[in-house]
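K.L.:
Need coordinates for the following:
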Amino acid sequence: MAHHFANGIPAHLLMWQRVREYAVPPSMIETATARRAVGDWAGACAAARVDTDLDLRAVRDRHGTEFVTRLRADLRRLAPDLLRWHMPRIAPDGRLRPGLTVCLSRYRGSGATPLQLVVRTPPAWADAGQRMSLTLWEDSGGGAPRHHPHPHPDRRFRLDLHRHLWDSKRCGELAWRCGADSEPSLTRPDQPRTGGLPNRADLPDRSDRSDRSDRSDADNCSWASTHWAAEAELLLGAEGRRRGAFTVRLAARSRVVLELVAPDDSHAPTLRPLREALPPQVIAALPVLPEAATRVLPDLELLRAGLVARDRLHPLVATALAACGAVAVSGAVAVSGAMAASGSGPATGSARLPGDPHRVECRGEVHRIALRDGTLTAIDHDPAQLRREELLVALGGPALPCLRAIDAVHRSPEALPAVRERLGHGDVAGALAVVKGLLGPAAVLRDGPLREELESAAARRLDHGLFRSGLLAVHPAAGALGGESAPRAAHAEPEHRPRLDRRTPAAMRLKRSIRARPRTGMA
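P.N.:
Just a heads-up that it's a prediction; the model follows:
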């Protein structure tokens, strides 16, 4: 997608800034770390909102004790909060990419297809709570939920070659894998290419917008092309090859085909564009460089732009990046000043403290509104007077300015954007903590945007429960007449004729492609 710039800050960095603020709260990290430290991997997953669809006893009976030992070792090293920190996300809200199956580890066995430890994200209509599920994938389909839209592991989003993004024992590799120990190097179209990398003009869609007035920001692309050769060597090595061709996905319908050239063991691997053009079917079958290897680490970009402090990062990520000691933050002052002037930063979720009352001008005086006995109250008015004024309002009379301010805070408080962000990322406890700190634990919510947001989040959690139980395979609105998803619901009808595609059997494709002609006799 095209990355727009506001006040000199790329939109994708503002998205990642909100993600780092709300997606993985500190309470989740602390609880998951404490459970992982004592060897309770299931408790750590529960704290990070990861559902475990694993039965180790059944896996042992099916695949043997040796395999279960290797699997249990990976589960104990799994940091689910770190995995959530690095999971693929979509713009503009920064939520988890829906309907995804990500491979975490592959296990070679006696079968032709290796077993894989995978993590799945629900479809978009059932993503309330932003929960994930951890399970074991087999090519035979055992253990794979039939209601999941994409049960097979995705080649583009795979983390088995990037264990430092979820393995607590190997997170120290993050610094050199993401290039944090070197200065950022950007290749411009007018500069000579080195190492056989693709031209800057071949890279996607930030520099192809000719209507931009400031082209300098468009050159700050987040493609980690200087590390593609090393990552391609790992990719092809996992496929059992030392050299060969692979693809890099640049956009939805744009791919570049590169070739890894490694003359011998004493030379560093280099890349070069493929000399001959390949058919689309051959390009689709080539190995795909994972998304985690193609782009610069978002945390590194945020640090270099000064959009996040080091202490706000995940502790494992901050420790790994601090070990290299070469993260540039030259743009921190300029970017922070631009954000302060424009107010484009994320909404802070800090609610007013109970000892810091609101101040309202009421009847020519400045009155205070603060928390008393668990509710927000106008403390400068007598309780009897407040009861009389509330009765007057119920009969249709005008309300006191203090009562109008309390009603406005109940319906649409200042912290409503922060509550929405937390609910969108599944942090229900954090959202309720903000509401309680603002309105008090004994407050009764009134009709308005705040109550609607909380009720909508509760209703969406029911959809997620139905999806998890397998009682609802598609969105409830898929069968609505005239809806956009109506054709999908027709697939379950007996009279439905499936569309011809690459998964259609050859005999059916041949039968459907031949036009039937009526047999007529001649008089």
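K.L.:
drop to CA atoms for contacts and neighbour counts, all remaining ones
P.N.:
Noted.
K.L.:
Tell me the spacing between Val119 and Leu78.
P.N.:
12 Å (CA to CA, to the nearest Å).
K.L.:
can you check Tyr107 too?
P.N.:
From Tyr107 to Leu78 the distance is 16 Å (CA to CA).
K.L.:
Looking at these two, which one has more neighbours?
P.N.:
Set Tyr107 next to Leu78 and count neighbours by other CA atoms under 10 Å: Leu78 wins out with 22 against 13.
K.L.:
Correct me if wrong: the more buried one contacts Trp41.
P.N.:
Yes - between Leu78 and Trp41 there is a contact at 7.3 Å, judged by CA atoms under 8 Å.
K.L.:
Neighbours of the residue lying closest to Arg120 once chain neighbours are set aside, how many?
P.N.:
Excluding the flanking residues, the one nearest Arg120 by CA to CA, 6 or more residues apart in numbering is Thr101, at 4.5 Å. For Thr101, the neighbour count with other CA under 10 Å is 26.
K.L.:
do Ala277 as well
P.N.:
Count around Ala277 with other CA under 10 Å applied: 8.
K.L.:
go on, Pro354?
P.N.:
Neighbours of Pro354 (other CA under 10 Å): 17.
K.L.:
how about this one, so we can line them up?
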Amino acid sequence: MPPGPNTVRTWLLHRRYAVPTAMIDAATGCRLSGDWQGACAAAHVTPDIDLRAVEREHGAQVAAMIEDDLRHLAPDLLRWHEPLDRHYSWSASSEPVPMTRLAGGAGLHLVQGARQGHRRPFRLRVGVSRGAPLIDRHLWDVRQAPLLHTLCGPEPVGTDAVCPHTTGRQREAAAAAGIDATALAEPTSQYSLAGYPLVWSRLVPAALALLARHRSDAGMVDLGEGWLDLRARPTVIATPELRDRPPNVPLLQLSDWQEPLDAELVRHGLLDPDALHPLVHAGLLPGRTQTRRPWVPPVPAVVTIDCGGRTHRLAARDGRWHPLDHEPGHVARETVLAALGGPIDGCADALLHWQAGGQGLRMLPPPVQHLHDELWMRVHHGDTDGVLRLLDAGLPPAVERNGATLMHALRSLDHARVLPRLLALGLDVNARTRSGATPLHTALAHPEAGTDLIAALLRAGADPRATNDQGERPAELSRNPSTIALLDG
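P.N.:
The predicted structure is shown next:
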């Protein structure tokens, strides 16, 4: 069935937080200056590539072609298009996914790790592949990105050009592409393709390419929720319950013939074209001028909340919340009384939950909750620049629902830049989550945390002997001999 609101929200959050403006600008600047390694670093893509070793193993010509592709790689564009739930621009497998295939099958490969927070680690390698589908070049190569509009349905892409699946005209669109889809199931059927944003003119070429890759003479491809018979006039068979289908019918991925995600989001008014990645905007809307708006940390001078039936103001300054409508010490007294079981009003309640986390965050006043979510979404997506700009704007460091502080989140950020700032704000390097974990515990529980982070925490005063609620010391969570030596030292 078509994606629900939560899936669409995930798509939009990815575009806003996983590929922020600062990342795009930094990666673009490096790429235009010829620094492809710097572009990769800006987009959190790790290139495990030694071009001299490639030349020795595969020859000078292959090495030169790979280097040329790397110089035209937009790693921020690759991250923009990464596979998301219900929209797989390429395979989300942990196996290497080929991006290019040159002489002898050698080429660039993308290796995708398990998500760390909301960010998936990307690594680039050179390897050999045979027959596996490539990541489309328009998803990462600046030379092919302008062709994105050729993969779309009705043109031009805009809110006034809807797709057939929104008007119930999928059969007519298929017929225009020379495909008999009279048997296409209605959108209410569990076997329906009618609710997807499909580009019917892409179906037959994609199916033929799939059959060629599999060296199949079956004349049919599996559409997942139906079948395409190419043995006479291309015909869609709506139900997968086909008893006489030939064996080894290959599966055609929906991404091979559905409309690009950004085109759909723009058509439905869910994404402002000016918020698109510049290369995506140029590809989808050629000729349109994009007005890019710089991101401004959304920290207002004051927020207003309800406090005992009155409207009170909170100001975020110098990393602290300042209640402007209470006498000095009033909020602190209410907090102490609340700890003893007494009543607590809006301002004190908001500040208590901001500082202590816990399930009570669901009860934060909306403007305060919005600021909390803005900060932690940028943390979980690894947006160091965004986090620092929020702190620079005066936003106090917030605590997550599980009691984690920004100290616990350093593994997701550039700790060399963030840790000194957190120490200056007075954050405790030995703060504990609801399960008793210190920042050292949290870092060591994730293998990707490097020894440099562990060493920085120790220099800042982290206690290597602290135990969590399970009685475990940080060293007991690590399998890295170098890290254990640091802790024992």
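K.L.:
And the residue nearest to Arg120 of structure 1, what's its match in structure 2?
P.N.:
Per TM-score structural alignment, the equivalent position to Thr101 of structure 1 in structure 2 is Pro96.
K.L.:
same question, Asp53 of structure 1
P.N.:
Per TM-score structural alignment, Asp53 of structure 1 is aligned with Asp48.
K.L.:
what's near enough to touch that match?
P.N.:
The contact partners of Asp48 of structure 2, by CA atoms under 8 Å, 6 or more residues apart in numbering, come to 123-125.
K.L.:
Apart from its neighbours in sequence, what residue is nearest Phe119 of structure 1?
P.N.:
No Phe there; residue 119 of structure 1 is Val. In this structure, Val119 of structure 1 finds its nearest non-sequential neighbour in Leu134, 4.5 Å apart by CA to CA, 6+ apart.
K.L.:
sorry, that was for Pro20 of structure 2
P.N.:
Asp383 is the one closest to Pro20 of structure 2 (CA to CA, 6+ apart), at 7.6 Å.
K.L.:
what's the neighbour count on the one you found?
P.N.:
Neighbour tally, Asp383 of structure 2, other CA under 10 Å: 23.
K.L.:
same thing with the one 5 residues further on?
P.N.:
Number of residues near Leu388 of structure 2 (other CA under 10 Å) recorded here: 20.
K.L.:
tell me the SS of His322 of structure 2?
P.N.:
Here His322 of structure 2 takes the strand state, with states given by DSSP: H, G, I helix; E, B strand; the rest coil.
K.L.:
In contact with the residue mapped onto it from structure 1, which residues?
P.N.:
Alignment note (TM-score structural alignment): His322 of structure 2 maps to Thr377 of structure 1. Applying CA under 8 Å, 6+ apart, we find Thr377 of structure 1 in contact with 369-371, 406.
K.L.:
among those residues, which recur in structure 2?
P.N.:
Mapping the contacts of Thr377 of structure 1 onto structure 2 (both residues aligned by TM-score structural alignment, their matches' CA atoms under 8 Å) leaves 369-371 still in contact.
K.L.:
For these, which single residue is the most surrounded?
P.N.:
Neighbour-wise, the kept ones among the contacts of Thr377 of structure 1 (other CA under 10 Å) top out at Ala370, 24 neighbours.
K.L.:
Could you tell me which residues make contact with that residue?
P.N.:
Contacts of Ala370 of structure 1 by CA under 8 Å, 6+ apart are 354-358, 376-379.
K.L.:
gap between it and Asp382 of structure 1?
P.N.:
14 Å.
K.L.:
Likewise for Ser182 of structure 1?
P.N.:
From Ser182 of structure 1 to Asp382 of structure 1 the distance is 66 Å (CA to CA).
K.L.:
what about Asp349 of structure 2, helix or strand, and which?
P.N.:
Using DSSP states H and E, Asp349 of structure 2 falls within helix 346-356.
K.L.:
Just the residues contacting the helix or strand following that helix, thanks.
P.N.:
Remark: after helix 346-356 of structure 2, the chain's next helix or strand is helix 366-380, criterion DSSP H and E. For helix 366-380 of structure 2, contacts defined as CA under 8 Å, 6+ apart pick out 17, 116-119, 298-299, 303-305, 350, 354, 361-362, 384, 386-387, 390, 398, 400, 409, 412-413.
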